[in-house]
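Asker: pasted the sequence and its predicted model underneath.
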Amino acid sequence: MSALPEAYDAALERAVAHAKQWLASVPTRSVRPTMDADQVAAKLGSPLPEGPTDPAAVIDELVAVAEPGLMAMQSGRFFGWVIGGTLPAALAADWMVSAWDQNTGLRFATPSAAAIEESAAAWLLDLLHLPENSDVGFTTGATMANFVGLAAGRQYVLEQAGWDLATLGLAGGPRVTVFVGRERHEVIDLVVRYLGLGNCTPVDVDDQGRIIPEALAAAMDGQPGPAIVCLQAGNIHSGAFDPVQEAVRLAHGKGAWVHVDGAFGLWAAVSPELGKYLPGLETADSWATDAHKTLNVPYDSGLAIVSRPDVMRRTFGVHASYLPADDHGPGDPHEKVPELSRRARGIPVWAALRSLGRSGTIAMVEKLAANARALAEGLAAIPGVEILNDVVFTQVSVSFGSDERTRRVTQRVMAEGVVWMSGSVWHGRDILRISVSNWSTDADDVAASVAAVRRAAEAEA
């Protein structure tokens, strides 16, 4: 007999109550956790109980243990790394995904989940101005979205070279060279390692981290053969965008596959104001981004987009007698990601886009960029502060003079907890790095954040 519906009631009621309390606390609580992982682990150190525990009591215990170790990543004053908040419709839809518990691999088995994801995919391609016949896979995050795009690229260039990857594997085949800008995100190297392609070939970049087309041409001339060029939409320190149009034209002229890592910056393409930084974006072959960043969808929400569905499905498709295949139309969800079993992670993406609409999506992206400019302007007015990048999107890199002082100011900002900004190193200098990703950040958050940095800078003068 199926579980009685009322068996869920008490636990879900406690979860709703605790969730509301957490969300109500976010605007005013310290952004930083008040316990570290070891302290939380010590609270969890008792042996597994011999018998069952009431589900509602489990939720209460979970919240009591976890709350001190939670980072307020949904805060409008969280600017560490590139992590967005959560839009209300996306959060509620994510709860429904868990309640429905659909294994979203087959259109036949989970038609609603598949159709909703296909609708979200069509909206995404329209908003991002990408080829409408592209396949969209919903992955765990940007790492696996990049994996999908680069795996499809590996499949394509080896096929073009006459090598049957599926039958022969990589051993003995032609080497696939992956050309990357020197300031690519390290996840690209990780993915290339996963794919067994060896070290990337770095290409020189300019002072904002943008790949130099002439350097790309020279590098490709020096290493002929099957090639993938990985471009970047949104440098992690400067926010800058590679010259996609020129680089794609050059790479395609040499038979290469072009992939764009746009973990957070691909969303600039939705904006008439910001899209000017990405001319020719649609001419690439694959793209990766993360909806939990700029779109503010709950984890996990990676998006892998490939312009050649046949290549994507040859790369990831699984065929077995017990799996009824979708032999026409958009294909099965499992043919577009590395997983056969997964949750319906595209449904919160649909809910986010449905709640925002076209104008709301554009406005949210442009607001993030405007808040980054406002933070840069406010910080630049503090004595001794230098803004090191051209603030073209959502990233701000800040120096307070010497590396030692920059580190001290950064540590003081994080210790206070009013705002969270992370440290990094860019062009050999220690910096305070700001990533503006939260839909809820407003003018008051910007002012409070500038004031917090001012206090830290004055204390370390």
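Answerer: Now that the structure is in, tell me what you want to look at.
Asker: every contact and neighbour count from this point should use C-alpha atoms.
Answerer: OK.
Asker: the strands in the stretch 151-300 of the chain, which residues?
Answerer: Taking DSSP state E, counting those that start in this stretch to define them, one finds strands in the stretch 151-300 of the chain at 177-181, 201-203, 227-232, 257-261, 286-290.
Asker: so which elements touch the next helix or strand after the last one?
Answerer: Using DSSP states H and E, the helix or strand that follows strand 286-290 towards the C-terminus is strand 302-306. If you count contacts as 3 or more Cα pairs under 8 Å, 6 or more residues apart in numbering; DSSP states H and E, strand 302-306 packs onto strand 135-139, helix 142-160, strand 286-290.
Asker: what about strand 302-306, distance to the chain center?
Answerer: In terms of Cα atoms, centre = their mean, to the nearest Å, the centre of strand 302-306 is found 11 Å from the chain centre.
Asker: where exactly do the helices run in the stretch 201-350 of the chain?
Answerer: 213-222, 244-253, 309-316, 346-380 (DSSP state H, counting those that start in this stretch).
Asker: distance check, W100 against R345.
Answerer: 12 Å (Cα to Cα, to the nearest Å).
Asker: among these two, which residue is more densely surrounded?
Answerer: The residue with more neighbours, out of W100 and R345, is R345; 25 against 12, by other Cα atoms under 10 Å.
Asker: show me what contacts the more buried one?
Answerer: Contacts for R345 (Cα atoms under 8 Å, 6 or more residues apart in numbering) come out as 94, 97, 138-139, 300-301.
Asker: so which of those is the most crowded?
Answerer: F138 (30 neighbours).
Asker: test my guess that that residue contacts G302.
Answerer: Yes. In this structure, F138 is within contact of G302 by Cα atoms under 8 Å, at 5.7 Å.
Asker: got any residues that touch both of the two?
Answerer: Common neighbours of F138 and G302 (Cα under 8 Å, 6+ apart) are A145.
Asker: nearest to E416 among the contacts of R345?
Answerer: Distances from E416 to those, taken as Cα to Cα, are shortest for D300 (29.5 Å).
Asker: A further structure is provided below for comparison with the first:
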Amino acid sequence: MSVRAGRRGPGRRLRRSVVAPQSGALREAGPAQARPRADPARRTADLPHLAAPHDGVPARGSRRGRRRELTMADSPRQQCLADGRIDPEDLDLLDSVARYARFFLETPRPVRPRDPDRLAALLGGELPGEGNGEHATLRRLVEAGESGLLPSGDSRSFGYVVGGALPIGIASDWLVSLWDQCAAVYETSPLASVAEQVCERWLVDLFGLPTGTVMGLTSGCTTANLACLAAAREHQLHAAGWNVNEQGMRLSPPVTVLTGEHTHVSGLRCLRLLGLGDQVAQVDAGTDGRMDPRHLAELAARAPGGLIVCGQVGSTDCGSVDPLTEIADITHDHGGWLHLDAACGMWAAASPVLRPALEGLERADSWSCDGHKWLNTPYDCGIALCARPEPFVDAVRFDADYLQTAERTGRDPMDHRVEISQRARALTLWAILHHEGREGIARIVERNCSAARELGSLLAREPGVELLAPVTLNQVLLHIGGEDRTQRVVDTLNSAGTCWVTPTTWNGRPAVRISVSNWQTGRESADATADAFLSAYREHGEPGTSASRPPADKR
């Protein structure tokens, strides 16, 4: 088998219905205290939808429950396989999961897991020898889940930037598993290939990107960054007369990479994987978290060789957006490639209200974002976009004799990403885009940003609580005192199960970050979260007693 690299050439869940909202409309449930919380340690034996069919009788599908006199050749399952039919036991299994899904979506539960020891016990032990029946295995898995799930779909789950899952996303993702398509080339799944091509066209239009921009679907923003930065490296080295696919990096011409002070670690990780880790210089940022264009211009003027600039659209901690027009001008004036990590913030481009905060977005050469954050696709869905198709495809494409490519049939998804075999993510993405439409997506991001502003405003009124950066999009960054007090407040909130937040450090100061990225979260969730936050804050000391002084300006 021969393999050839690409070459240049011509050419909280307070309560959520399992029925998707009509016309993209969004709903928020009433206060959590109006309903009792579910016990996370509740045994699945108490859940009728996953209980054994008869007490004392092993579940269908259990080896112990099958008639021993049946041989493998004439067992019901083998007979179904021989006839090309589905075993009714398998359909029962799917019905059980569907019933549990309805129970899960309709049942309030604490935001944090409560029984990690039980979780470890349920999942642990030695690998079974003979194995267990399907229903018994699912019951064990669900019981472990009830002890160890983080309900990231909750309207008050604000840790990291996790997002939720729209009902249409869950339902369509079930179909993806049912159909089990390998979205590698057109021949392995025409459905996935065409869906991905349609999603590419829709997203380029939604984000207002240049005509001809291409898209690849990945596991997340990290691998989307990897594909885009590989394209940037390919472009800059090709301009210097170097074919990195054939000649490698050991003796290559220099490439300088300039990143913002608050660049996400995934971008730095990708640069290291690409052999550019020792060629990175950091651009200062202002107190608002935005890249300083003057410092960027100074570094760009001194940069040897090809230039790559990495900006941000919605930083992880405070949601800041770099001055995109200015950094695009500076980058392109020096012959550079501008890549924007827009893991979450890219979706703000769908809103006419929020789009002005992203002015200059279309000036970049490549972009990375996640569907599983603000678009609320089920995990996982990363999106790589590139306005320069040729270096993008050259950076990641390869051919092999056994692969039947789409020259005569259609688009090959693997030509636009690092992975070859991959889940048909485009189908879930297509379903959400088709269901929500432009206006539905705009409503989600506007609703979340409104809730974030409300939260920031309510909390900043409290003496001793300091808003460390303007609430630009959906991130709220707060200083509430020293590291110990900050951690105590976070632990109190998370252990109570009323909301989930995470700590961070901002310019040397302890901070709490609140990320609003769930399709259900609105102002009602913001009000309830503010009440819980202030109660925990007041519980752990007098206002302002632990405040630390900000560091001196580094510039």
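Answerer: Good, I have the coordinates. Quantities reported herein were computed from a predicted structural model and do not represent experimental measurements.
Asker: re earlier: format the helices of the stretch 201-350 of the first structure as JSON lines; extra columns: mean neighbour count.
Answerer: Shown next, in JSON lines, are the helices of the stretch 201-350 of the first structure (neighbours: other Cα atoms under 10 Å):
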{"stretch": "helix 213-222", "mean neighbour count": "16"}
{"stretch": "helix 244-253", "mean neighbour count": "18"}
{"stretch": "helix 309-316", "mean neighbour count": "20"}
{"stretch": "helix 346-380", "mean neighbour count": "21"}
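Asker: identify whichever of those helices lies nearest to R182 of the first structure.
Answerer: Comparing the helices of the stretch 201-350 of the first structure by Cα to Cα, helix 213-222 comes nearest, at 11.0 Å.
Asker: quick check: the closest one aligns to which part of the second structure?
Answerer: Mapped onto the second structure using TM-score structural alignment, helix 213-222 of the first structure covers residues 293-302.
Asker: ditto for stretch 69-86 of the first structure
Answerer: Counting by TM-score structural alignment, stretch 69-86 of the first structure corresponds to 148-165 in the second structure.
Asker: which residues does that stretch contact?
Answerer: Residues from elsewhere that reach stretch 148-165 of the second structure (Cα under 8 Å, 6+ apart): 12-14, 40, 109-116, 119, 316, 344, 372-378, 498-502, 513-522, 525, 529.
Asker: mind doing that once more with 7 Å?
Answerer: 12-14, 111-116, 119, 372-374, 376-378, 499-502, 514-521, 525 (Cα atoms under 7 Å, 6 or more residues apart in numbering).
Asker: among those, name the buried ones.
Answerer: 12-14, 111-114, 119, 372-374, 376-378, 499-502, 514-521, 525 (16 or more other Cα atoms under 10 Å).
Asker: what segments of the stretch 351-461 of the first structure are strands?
Answerer: Going by DSSP E, counting those that start in this stretch, the stretch 351-461 of the first structure shows strands at 386-387, 395-399, 422-426, 429-435.
Asker: just to revisit the earlier point, let's have the strands of the stretch 151-300 of the first structure in a markdown table, adding distance to H334 of the first structure and mean neighbour count.
Answerer: Output for the strands of the stretch 151-300 of the first structure, formatted as a markdown table (distance: least, Cα to Cα, whole Å; neighbours: other Cα atoms under 10 Å):
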| stretch | distance to H334 of the first structure | mean neighbour count |
| --- | --- | --- |
| strand 177-181 | 26 | 24 |
| strand 201-203 | 31 | 19 |
| strand 227-232 | 24 | 26 |
| strand 257-261 | 21 | 27 |
| strand 286-290 | 17 | 31 |
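Asker: would you mind giving those as TSV with distance to Q395 of the first structure added?
Answerer: As requested, those are exported to TSV (distance: least, Cα to Cα, whole Å):
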stretch	distance to Q395 of the first structure
strand 177-181	18
strand 201-203	22
strand 227-232	14
strand 257-261	16
strand 286-290	16
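Asker: burial count for A406 of the second structure?
Answerer: So A406 of the second structure, with other Cα under 10 Å, has 15 neighbours.
Asker: any idea how far P413 of the second structure is from it?
Answerer: 10 Å.
Asker: between the two, which contacts overlap?
Answerer: Shared contacts of A406 of the second structure and P413 (Cα under 7 Å, 6+ apart): V185.
Asker: who are the contact partners of L226 of the second structure?
Answerer: L226 of the second structure neighbours (Cα under 7 Å, 6+ apart): C270.
Asker: sorry, back to before: indicate which one of the strands of the stretch 351-461 of the first structure is closest to G357 of the first structure.
Answerer: Among the strands of the stretch 351-461 of the first structure, strand 429-435 sits nearest to G357 of the first structure (Cα to Cα), with 24.2 Å.
Asker: comparing the closest one with the second structure, how large is the average distance?
Answerer: In the superposition against the second structure, strand 429-435 of the first structure averages 0.7 Å from its aligned positions (mean Cα distance after the TM-score superposition for the first structure).
Asker: what angle do that strand and strand 395-399 make?
Answerer: Computed by axes from the mean of the first three to the mean of the last three Cα atoms, to 10 degrees, the angle separating strand 429-435 of the first structure from strand 395-399 equals 150 degrees.
Asker: distance to T110 of the first structure added to the strands of the stretch 351-461 of the first structure, as TSV?
Answerer: Listed next are the strands of the stretch 351-461 of the first structure as TSV, based on distance: least, Cα to Cα, whole Å:
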stretch	distance to T110 of the first structure
strand 386-387	50
strand 395-399	39
strand 422-426	41
strand 429-435	37
